[in-house]
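**Student:** Build me a model from this:
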Amino acid sequence: MELGLAGRRALVTGAGKGIGRSTVQALHAAGAQVVAVSRTQADLDSLVRECPGVEPVCVDLADWEATEKALGVVGPVDLLVNSAAVALLQPFLEVTKEAFDMSFDVNLRAVIQVSQIVARNLIARGAPGAIVNVSSQGSQRALTNHSVYCSTKGAMDMLTKVMALELGPHKIRVNAVNPTVVMTPMGRANWSDPQKAKAMLDRIPLGQFAEVEHVVDSILFLLSDRSGMTTGSTLPVDGGFLAT
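**Tutor:** The predicted structure is shown next:
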């Protein structure tokens, strides 16, 4: 299926690692111009070597003023993927203010800020656009030690719907993807314990975790005009976890 992404300009947060990095690589391969945002310069340097032409922006999205300064000058963007996130896992009774603030600053507040920057420019140009927020199955199911993380992703799902409602009249579509455990390097490290993995896999009808490509393919579809009548959706990429 031809997705028609060539020549379009996309911005991807969390571009240094994991789903964000793989999304940049896929968009670059599809012929899109990509602005890659990460807080880690070394990750951006290696990404630019792999994907010549990618425009790197190094900024900590938890810093509102720095983000405004860094992204306020990137120019017109047609497609946005909000992939940056932190997962600071603590038992509920041990949740700290620092973990709460950092989680909501990066996982939710930055999504609002970056999306505002992109959407305002789209509206000023009278151009259509698409935004995909990378959420989680944890937005809709309770996971042990994930109280703050699950809360940020539950909020992201509702933010996605409100954004779709308000930006739809401007021809800007907003959707979310909600993956299960994804076999990024971090995912492999966090779920390498067979006993821990089995407890989750037993709840997934397909009996496997997601590969990065499963998530990236869904993101690219939602960015493309092939999903032109889809907005406000939360798309599970979870092997059926949310169906159980």
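
**Student:** C-alpha only now, for contacts and for neighbours.
**Tutor:** OK.

**Student:** next structured bit after the lengthiest strand in the chain?
**Tutor:** Criterion DSSP state E: the longest strand present in the chain is strand 172-179. For strand 172-179, the following helix or strand on the C-terminal side (DSSP states H and E) is helix 185-190.

**Student:** From the contact counts, what lies against the longest strand of the chain?
**Tutor:** Applying 3 or more C-alpha pairs under 8 Å, 6 or more residues apart in numbering; DSSP states H and E, one finds that strand 172-179 makes contact with strand 129-134, helix 147-167, helix 212-223, strand 234-237.

**Student:** That one versus strand 129-134: what angle between them?
**Tutor:** Counting by axes from the mean of the first three to the mean of the last three C-alpha atoms, to 10 degrees, strand 172-179 lies at 20 degrees to strand 129-134.

**Student:** quick one, helices of the chain?
**Tutor:** Counting by DSSP state H, the chain has helices at residues 18-29, 41-50, 64-71, 97-104, 110-125, 147-167, 185-190, 194-201, 212-223.

**Student:** Could you also give me the structure for this next sequence, so I can compare it with the first?
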Amino acid sequence: MHLHHHPFCPHSRFIRLVLAEYGIEPDLVEQRVWERRPDFLALNPAGETPVIVEQQAPSVPGAAIIAEYLDETRGLALGDRRLLPNGPAERVEVRRLMAWFNDKMFLEVTDHLVRERIYKRYMKADQGGGPPDATVLRAARTNIRYHLKYIGWLAKARNWLAGERMSHADLAAAAHLSVADYLGDVPWDEDEDAKAWYARLKSRPTFRGLLNDSIPGMPASKTYADLDF
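**Tutor:** Okay, the predicted model is just below:
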């Protein structure tokens, strides 16, 4: 399996966590989506990461589609470690929260942080590169507070975000927080329940690949790889 991704794309990070929980080690192919490489556009005309490619199979684009594909092709073999529950009501809640983080939190927080602080460093002027927009960053840093509070509320009320078992919902939320945490933009002192939940995720062996990622010239925050904060 090949995973076309960017190390700091939160959707790619979500799929990397899912694959790690499934015990799958894909070949990672880094894509800079702003370059719009023809070979990559042939795999996903939308020009977005992540995309997985397996031999003699069509490419599978998009975090939500990949998550469903992996559950359909590998989920049953996981037994109690399956990331999508068996019951329809429970599945609805996992999917609802996965969409909350991969869609709503992305649009309100992580898309802005990643684009302004990371992608723009490598983009040419005609691709939208340049210095970060301070107004956009302020909005993202304001918005992350209520997402963190929501995560804390869920973590306090349940064993995991969507229920009794860890699921796609936890991995999606953790993937987005991990990017913001690298940049030092998570106000951890504002919600101890969210912080404790994230520490559980960050301590899992499947998280190590993400914690090893780095950006040249931009070191991670002090909390990023500290399992005890």
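
**Student:** quick one: TM-score?
**Tutor:** Taking TM-score structural alignment, normalised by the length of the second structure as the basis, the two superposed chains have a TM-score of 0.31; 124 aligned residues with a C-alpha RMSD of 6.1 Å.

**Student:** ok so, going back, as TSV, the helices of the first structure with mean neighbour count would be great.
**Tutor:** Formatted as TSV, these follow (neighbours: other C-alpha atoms under 10 Å):
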stretch	mean neighbour count
helix 18-29	22
helix 41-50	15
helix 64-71	15
helix 97-104	16
helix 110-125	18
helix 147-167	21
helix 185-190	13
helix 194-201	13
helix 212-223	20
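
**Student:** could those helices be laid out in CSV, adding distance to residue 175 of the first structure?
**Tutor:** Below are the helices of the first structure laid out as CSV (distance: least, C-alpha to C-alpha, whole Å):
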stretch, distance to residue 175 of the first structure
helix 18-29, 15
helix 41-50, 26
helix 64-71, 21
helix 97-104, 19
helix 110-125, 12
helix 147-167, 6
helix 185-190, 23
helix 194-201, 26
helix 212-223, 7
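
**Student:** Of all those, which one is nearest residue 56 of the first structure?
**Tutor:** Nearest of these to residue 56 of the first structure, taken as C-alpha to C-alpha: helix 41-50 at 6.0 Å.

**Student:** So which elements touch that closest one?
**Tutor:** Judged by 3+ C-alpha pairs under 8 Å, 6+ apart, helix 41-50 of the first structure is in contact with strand 33-38, strand 55-58.

**Student:** Out of these, the one nearest residue 175 of the first structure is which?
**Tutor:** Per C-alpha to C-alpha, nearest to residue 175 of the first structure of those: strand 33-38, 19.3 Å.

**Student:** picking that back up, right, so the helices and strands packed on helix 41-50 of the first structure: which one is the most enclosed?
**Tutor:** Among those, strand 33-38 has the highest mean neighbour count (mean count of other C-alpha atoms under 10 Å), at a mean of 25.

**Student:** Now for the second structure: which helix has the highest residue count?
**Tutor:** helix 134-157.

**Student:** Which strands and helices lie in contact with that one?
**Tutor:** Against helix 134-157 of the second structure (3+ C-alpha pairs under 8 Å, 6+ apart) you get helix 111-114, helix 192-202.

**Student:** my guess is residue 55 of the first structure contacts residue 44, does it?
**Tutor:** No: judged on C-alpha atoms under 8 Å, residue 55 of the first structure makes no contact with residue 44 at a distance of 9.0 Å.

**Student:** could you give the angle of the longest strand of the first structure to helix 212-223?
**Tutor:** Orientation of strand 172-179 of the first structure against helix 212-223 (the same axes, to 10 degrees) gives an angle of 160 degrees.

**Student:** can you give me the helices for the second structure?
**Tutor:** Along the second structure, counting by DSSP H, helices occupy 10-21, 38-43, 63-70, 76-78, 88-99, 111-114, 120-122, 134-157, 168-182, 192-202, 208-211.

**Student:** Adding distance to residue 3 of the second structure and mean neighbour count, write the ones you listed out as JSON lines.
**Tutor:** Listed next are the helices of the second structure as JSON lines, based on distance: least, C-alpha to C-alpha, whole Å; neighbours: other C-alpha atoms under 10 Å:
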{"stretch": "helix 10-21", "distance to residue 3 of the second structure": "8", "mean neighbour count": "24"}
{"stretch": "helix 38-43", "distance to residue 3 of the second structure": "11", "mean neighbour count": "14"}
{"stretch": "helix 63-70", "distance to residue 3 of the second structure": "10", "mean neighbour count": "18"}
{"stretch": "helix 76-78", "distance to residue 3 of the second structure": "21", "mean neighbour count": "13"}
{"stretch": "helix 88-99", "distance to residue 3 of the second structure": "20", "mean neighbour count": "17"}
{"stretch": "helix 111-114", "distance to residue 3 of the second structure": "20", "mean neighbour count": "20"}
{"stretch": "helix 120-122", "distance to residue 3 of the second structure": "21", "mean neighbour count": "15"}
{"stretch": "helix 134-157", "distance to residue 3 of the second structure": "28", "mean neighbour count": "17"}
{"stretch": "helix 168-182", "distance to residue 3 of the second structure": "16", "mean neighbour count": "25"}
{"stretch": "helix 192-202", "distance to residue 3 of the second structure": "22", "mean neighbour count": "18"}
{"stretch": "helix 208-211", "distance to residue 3 of the second structure": "14", "mean neighbour count": "16"}
